[in-house]
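Visitor: Coordinates only, no sequence provided:
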């Protein structure tokens, strides 16, 4: 079950009820189950498959054919469970007030727990086999369709503990969740931000959701007050949050050590069989290209017309509001035009997606907010939108269709066990679509202010996804290295490290306000270790691949479509290497940042012409 989710803005207005939405603007979940009664039948099938799985417990070492039969049952169980869960949840997402689908989602969730429990014996029992026997199983033709799955289990054997030790580690799992849970409570429940006056003279209480909106305000006083209020609030909790983050990092280091990894970074990346060089290369490549980021900061300072550029000036658009009204039908046309470089086959599937009930287009009462692509193996993917007629929603549509097309090609080509792709590659297809659409928009937009607006949008994506996430990644590396060296993570240490990173990344034209040293305290991703770097690598790989597609044409397209069709049939680094980017080297990141520098040149030139 893959679900790629993007938050999109919502506006306050009277929304139609679900029953009032036109059929052509709704997705067709009937393609998954023709009725709720059919869903109930599949629910019962899952219960039967759970029973069947029980028959294999303790018998996997009897013969390769017994294991093959077990894995076939495991596949049937997984596929049926996926369909049951995804359908119920997506029906609920149409209208969260619908009690029927609330109930079905709850039942599906409980059933999923039963499935996890019923299949938990599988990996330990496979790994309990003697090494030679497991090798013989992997080589047996009866298990040919499960070769990669079995090799992957075997690869990680050195880091699997004895059955009793694994049981203890599993039981400690809830304790290990404590830092993240505590941070969530502090951040989302206990922390109350002050009220400030917005640009219209209204009192507005700052919330997590409103903070970025306030930081995009054209009124600098509003931005400054919101910035100061947020970091003052975190500052009052700095000892507690530092202790919480310290505990989280210690937890990562503990798990790495008991599983015999050289570092927490190595342990985290091993899940995807990725070398730590990929991580360190990313940081080095971005640091080598910091002069372009410093140029961007200088341009922002110039376009905003300020004597000093402060940290609270980073989110306000550099270009005054430009009206670009893009109705959904026009967005569909633009996405199809923008993705033409991917060839006619891709285009035909895209046509089918837009005309055959893949997309749920508009907001309605009770509908889940934001946007995502999701689905279940064996049925075409789906895209949930809450479409508004603007540039952000145009690019969100292209992004989610990228995820959907990745799933379509992967599911069509790969067996169920190999179709699921890893997070390391998940953002490549979505970001590549945005990159190609942006190229088309820039080439076909005549109005220089609209062009500047688009460039602003794209440059901000680079800043937020490559530079900022890499800075986060470097901070995580430093915090874990400190703990591994036996040093404590005090509030002073954390603030000092974070402040220095901001100085390095943003350069001499940015006033690094004292308050920013507390920003580490509000980043939830730091409790999900070594995750954020994948945003930067995915964006870089997508940018490099889009340049190959635009430059080479057919050979690059063929490699890319093979990549989409590969699902999770190989390790992420290998899949991307076959597509044409070697993420084990810094080259794709360097290529991506060269595009950033080129766009910056264009923006500087346009700024001169328009005279702002």
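Guide: Everything's here; your move. Computed from a predicted structure; not experimentally measured.

Visitor: make it CA atoms for all contacts and neighbour counts henceforth
Guide: Noted.

Visitor: all helices of the stretch 501-612 of the chain, in order?
Guide: Using DSSP state H, counting those that start in this stretch, the helices of the stretch 501-612 of the chain run over 533-552, 554-565, 572-579, 587-610.

Visitor: The second one packs against which elements?
Guide: With contacts defined as 3 or more CA pairs under 8 Å, 6 or more residues apart in numbering; DSSP states H and E, helix 554-565 has these neighbours: helix 391-413, helix 533-552, helix 572-579.

Visitor: out of these, which comes closest to residue 127?
Guide: Counting by CA to CA, residue 127 lies closest to helix 572-579 out of these; the figure is 23.5 Å.

Visitor: now the angle between helix 533-552 and that closest one, please.
Guide: Put simply, helix 572-579 runs at 10 degrees to helix 533-552, going by axes from the mean of the first three to the mean of the last three CA atoms, to 10 degrees.

Visitor: another structure for you, compare them:
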């Protein structure tokens, strides 16, 4: 068996040590069924409290504890089923388990929807009295504060139950997108650099786009986006459905926009989103200069969209076997201290990671798991430098989860999506710093600079372009527009022209890229890649410059979970995202690195 080939293999042919240990969650499907039934029992038990949540301080505590037990259990049931399905989305057994778990999760949401409205029926003075007389409620102080903050956006018990019931239907656009993109669609084969037939997959598309052979890049690019073009109307319908879902929920909860509704969940002002887009708009000249350098370095008359992933330096071929990547990552993250590296080692050696691509496997990479499980990582590993950084990135998520759930009780054991990308990209920033400091020659330094600039391009500029696209399409529908495939293609192509500048030939095929991006179904998620990267640049510099004091602040950040609002958690670590400073500083560093590369070209 050869995991290094571009063509995906069947899962049973991959060695056990390269597969995640989901058996540590449930030994078999029968054990999962037992918890599935236990959730149903807990649902019946909590429903008995309807109308009684705030009868007394002790009753309130009972409800909150039972709710924690219920969500802790259903999380295990749902996450396990989804991760099993992600191993091979063609397996009907796990399609069924995921469907059942999703339905049960909707039931849990419905049957617990009375809790918040009943808490909000209490006057603040009465709630304060409860807090004083029942010691156990002290644990829930921040949770209750956050509930009260959303008082104007919580509906009646009957309305909340109705919204919860809609949950299953509301997930349809994302489900259809995933099934079409991951399970049903098939890309054609092309000839690789050696003339061998290679079937294009989600996992090997970017490695093919990094090829030194321009023919391979162009053929892969056109093959993928021409395939999406064939399904453009279906993808436009799924995205339109998702946007309408977001708008429906925002209106139902009395928000002025879907953006406000999405950000308010974590108490993030919309100005943070707008400031990000404005800051990037004000720093597009550096991106244009980078594209000009790329064109000159590649000795091209015209720079096309399929030329932006290939390394500028052609005679440095960095291939990194998976086992070797672990050594490199551990060296790069040494500034975070011995305890952090020990946790990293545990992850590598205890099967947290599902490493290689197989037929039917979900594309991309992610960190998942529950409060009670290992922090799992899904990869589709190919031996590229980019994939090494993907491991560091996803392990940043997982170790953040590890610290949070170890340091915090269940109620605060996770962290908000606004903070989700900070730890992951701090790992990347530390790793690239290590590699640049240990570079062997100017050529290799140029290669690494190219890679780091690509992190800025893809994580700050590109994700901000995605964020602007999301904002535009939501506002368009909120103002009465309809998201047709033609409209989406026109807008998306225009944004590419704006962000990449005059030295880029924006090929017609890129107009269909919006159909390929799963994050557009995540309700204003992607802007946090850019804010997270900007925060990470600041934190990594503090760690490298200040040493132990900054590391202590940072580990404190990782341990904070949801014990405070994310803006406050990040501020304690040393970054204030209510100002434009972190984004401006990150883009200032990008500009400096572009100038440094220009001197080496």
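Guide: Cool, the structure landed. The model shown is predicted, which means the values in this text are computed figures rather than measured ones.

Visitor: among the helices and strands packed on helix 554-565 of the first structure, which is nearest residue 282 of the first structure?
Guide: Of all these, helix 533-552 comes closest under CA to CA, at 7.3 Å.

Visitor: Which part of the second structure matches that closest one?
Guide: Mapped onto the second structure using TM-score structural alignment, helix 533-552 of the first structure covers residues 527-546.

Visitor: Could you identify which of the helices of the stretch 501-612 of the first structure is most buried?
Guide: helix 533-552 (a mean of 23; mean count of other CA atoms under 10 Å).

Visitor: Which position in the second structure pairs with residue 262 of the first structure?
Guide: Per TM-score structural alignment, residue 262 of the first structure is aligned with residue 256.

Visitor: how far away is that match from residue 553 of the second structure?
Guide: Going from residue 256 of the second structure to residue 553 of the second structure by CA to CA, to the nearest Å gives 37 Å.

Visitor: of all the helices and strands packed on helix 554-565 of the first structure, which lies closest to residue 515 of the first structure?
Guide: helix 533-552 (24.5 Å).

Visitor: Distance-wise, check residue 208 of the first structure relative to residue 194 of the first structure.
Guide: Relative to residue 194 of the first structure, and taking CA to CA, residue 208 of the first structure is found at 12 Å.

Visitor: Equivalent analysis for residue 526 of the first structure, please.
Guide: For residue 526 of the first structure, the distance to residue 194 of the first structure - CA to CA - is 25 Å.

Visitor: any idea where the helices of the stretch 151-300 of the second structure begin and end?
Guide: 157-165, 167-170, 172-178, 202-209, 214-230, 232-252, 258-264, 270-281, 284-297.

Visitor: Put together CSV for the ones you listed, with mean neighbour count and distance to residue 61 of the second structure on each row.
Guide: Converted to CSV, the helices of the stretch 151-300 of the second structure look like this (neighbours: other CA atoms under 10 Å; distance: least, CA to CA, whole Å):
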stretch, mean neighbour count, distance to residue 61 of the second structure
helix 157-165, 18, 19
helix 167-170, 16, 27
helix 172-178, 17, 35
helix 202-209, 21, 47
helix 214-230, 19, 52
helix 232-252, 20, 29
helix 258-264, 21, 26
helix 270-281, 18, 34
helix 284-297, 19, 53
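
Visitor: Kindly reformat these as CSV containing distance to residue 193 of the second structure.
Guide: Formatted as CSV, these follow (distance: least, CA to CA, whole Å):
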stretch, distance to residue 193 of the second structure
helix 157-165, 52
helix 167-170, 44
helix 172-178, 30
helix 202-209, 9
helix 214-230, 7
helix 232-252, 30
helix 258-264, 45
helix 270-281, 36
helix 284-297, 21
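
Visitor: Quick one, which of those gets closest to residue 431 of the second structure.
Guide: Between the helices of the stretch 151-300 of the second structure, helix 202-209 lies closest to residue 431 of the second structure; by CA to CA that is 20.6 Å.

Visitor: Next, the buried residues of stretch 10-28 of the second structure.
Guide: Using 16 or more other CA atoms under 10 Å as the test for burial, stretch 10-28 of the second structure gives 11, 14, 18, 19, 20, 21, 22, 25, 26.

Visitor: hang on, the last one in a helix?
Guide: This points to residue 26 of the second structure. No - assigned with DSSP: H, G, I helix; E, B strand; the rest coil, residue 26 of the second structure falls outside any helix and is coil.

Visitor: Could you find the closest non-adjacent residue to it?
Guide: In this structure, residue 26 of the second structure finds its nearest non-sequential neighbour in residue 32, 5.9 Å apart by CA to CA, 6 or more residues apart in numbering.

Visitor: Same check on residue 229 of the second structure?
Guide: Closest to residue 229 of the second structure by CA to CA, 6+ apart is residue 512, at 6.2 Å.

Visitor: roughly how far apart are that neighbour and residue 495 of the second structure?
Guide: Relative to residue 495 of the second structure, and taking CA to CA, residue 512 of the second structure is found at 12 Å.

Visitor: so can I have a markdown table of the helices and strands packed on helix 554-565 of the first structure showing distance to residue 439 of the first structure?
Guide: Output for those, formatted as a markdown table (distance: least, CA to CA, whole Å):
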| stretch | distance to residue 439 of the first structure |
| --- | --- |
| helix 391-413 | 12 |
| helix 533-552 | 9 |
| helix 572-579 | 20 |
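
Visitor: I'd like to know which of these lies nearest to residue 371 of the first structure.
Guide: Across those, residue 371 of the first structure has its closest neighbour in helix 391-413 (7.5 Å, CA to CA).

Visitor: follow-up on the earlier one: of residue 526 and residue 194 of the first structure, who's got more company?
Guide: residue 526 (21 against 14; other CA atoms under 10 Å).
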